[in-house]
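Asks: For reference, the sequence and a predicted model appear below.
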Amino acid sequence: MALCRTGQARACFGLARAVEIELDVEGQATVKFPFFMAACAAGDANACTNAGATATRGSWIAGTRPAVAEARECQVRTYEMACTAQAPWGCYMLGAEWAQAGDIAKARDAWQRVCDVDADGSACEAARSQLD
């Protein structure tokens, strides 16, 4: 926690992941989201991706979900930034946002970029399943 407070992205990301893995309770997102956001603010593009996904897909304590971060416009900006920063899951999530909006051409482009960034990773595997 002390390292996260000093702005060390890896420490903040690690705390968020520890909560994600070890705290399997309703409202988990309320606890892990601030750590992902702190890591994102410290420059970790993967943390930005996880913060965005947590905002929309996480389990929140009533009244704590961040409405701005949940908004589609914020989601697209977050995933575009993460994808540009070479975060494979950022590209994958960007593709999912475009697919949900009905823009299949943009979705396919984002999913192809996943594999351009990391051809052997799990995000590429997931993207290939969308491209097939």
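Replies: Arrived safely, thanks for sending. Residues are numbered from 1 along each chain as shown.
Asks: Only C-alpha atoms from now on, for both contacts and neighbour counts.
Replies: OK.
Asks: okay, which residue is most central for the protein?
Replies: residue 49 (2.0 Å; C-alpha atoms, centre = their mean).
Asks: How far does the strand or helix carrying that one sit from its chain's centre?
Replies: Assigned by DSSP states H and E, residue 49 belongs to helix 45-57. Relative to the centre of its chain, helix 45-57 is centred 3 Å away, using C-alpha atoms, centre = their mean, to the nearest Å.
Asks: In that helix, which of the residues would be classed as buried?
Replies: 45, 46, 47, 48, 49, 50, 51, 52, 53, 54, 55, 56 (16 or more other C-alpha atoms under 10 Å).
Asks: Surely the first one touches residue 88?
Replies: No - using C-alpha atoms under 8 Å, residue 45 is not in contact with residue 88; the gap is 9.5 Å.
Asks: putting a second one here so we can go through both:
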Amino acid sequence: MDFDRSRKVEEVECFINDVLKEDLRKVYENREKIHGKIRDYVLLKDTVQNIIDGKFPEDGLKTKIDIGCNFYVQGNVTDPSTVFVHIGYGFFLEFPLRDAVPFINKRINYLSDLANKDSKSCATIKAYIKVLQESLPHVQDASEKQRKL
């Protein structure tokens, strides 16, 4: 009987370390990716809003474009009246500047909801880990008391 309890304790410890902590790590990574996308959309929204407000010169915008592996080339945007926005699954859609802002806001809200769901998942997994870790000493104490009897 004592052997069964110690084996169960060991199984629970393995479950915590191998399953729950791994799930928690994956949810954290996914949440960080989502927060990175939110940052990109907020930056795009600010840039589009600055162009709409006329805070850039009329002769065009100078920019740097990442062509991969952190190699940049200088670009010049002569007509900043439209912007290409990533709409998902590798597709981009050309928007007039005024129409891009509401879409970007919707996308930010959607991604924020996903991040909130991941945060709730993190809290749930942490609670499971804590409950299991706090119950292990009680099981071990019970097995020691039973051994003394």
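Replies: That came through, no problem. Since we're looking at a predicted model, the values are computed, not measured.
Asks: Could I get the TM-score for this pair?
Replies: Superposed pair, TM-score by TM-score structural alignment, normalised by the length of structure 1: 0.27. Supporting alignment: 46 aligned residues with a C-alpha RMSD of 2.8 Å.
Asks: continuing past the helix holding residue 49 of structure 1, what's the next helix or strand?
Replies: Next element after helix 45-57 of structure 1 (DSSP H and E): helix 67-70.
Asks: Can you pull out the residues in contact with that following helix?
Replies: Here helix 67-70 of structure 1 makes contact (C-alpha atoms under 8 Å, 6 or more residues apart in numbering) with 52, 55, 56, 74, 75.
Asks: Quickly find the element holding the spatially most central residue of structure 2.
Replies: Closest to where the C-alpha atoms of structure 2 average out (C-alpha atoms, centre = their mean) is residue 31, at 1.8 Å. Element membership of residue 31 of structure 2 [criterion: DSSP H and E] is helix 21-52.
Asks: Can you give me every residue that contacts residue 82 of structure 1?
Replies: Going by C-alpha under 8 Å, 6+ apart, the list of residues near residue 82 of structure 1 reads 45, 46, 48, 49, 90, 91.
Asks: the helices in structure 1, which residues?
Replies: 2-5, 9-22, 28-41, 45-57, 67-70, 72-84, 88-100, 104-117, 122-131 (DSSP state H).
Asks: what's the third one packed up against?
Replies: Right, helix 28-41 of structure 1. helix 9-22, helix 45-57 (3 or more C-alpha pairs under 8 Å, 6 or more residues apart in numbering; DSSP states H and E).
Asks: quick one: that helix to helix 45-57, angle?
Replies: Counting by axes from the mean of the first three to the mean of the last three C-alpha atoms, to 10 degrees, helix 28-41 of structure 1 points 150 degrees away from the direction of helix 45-57.
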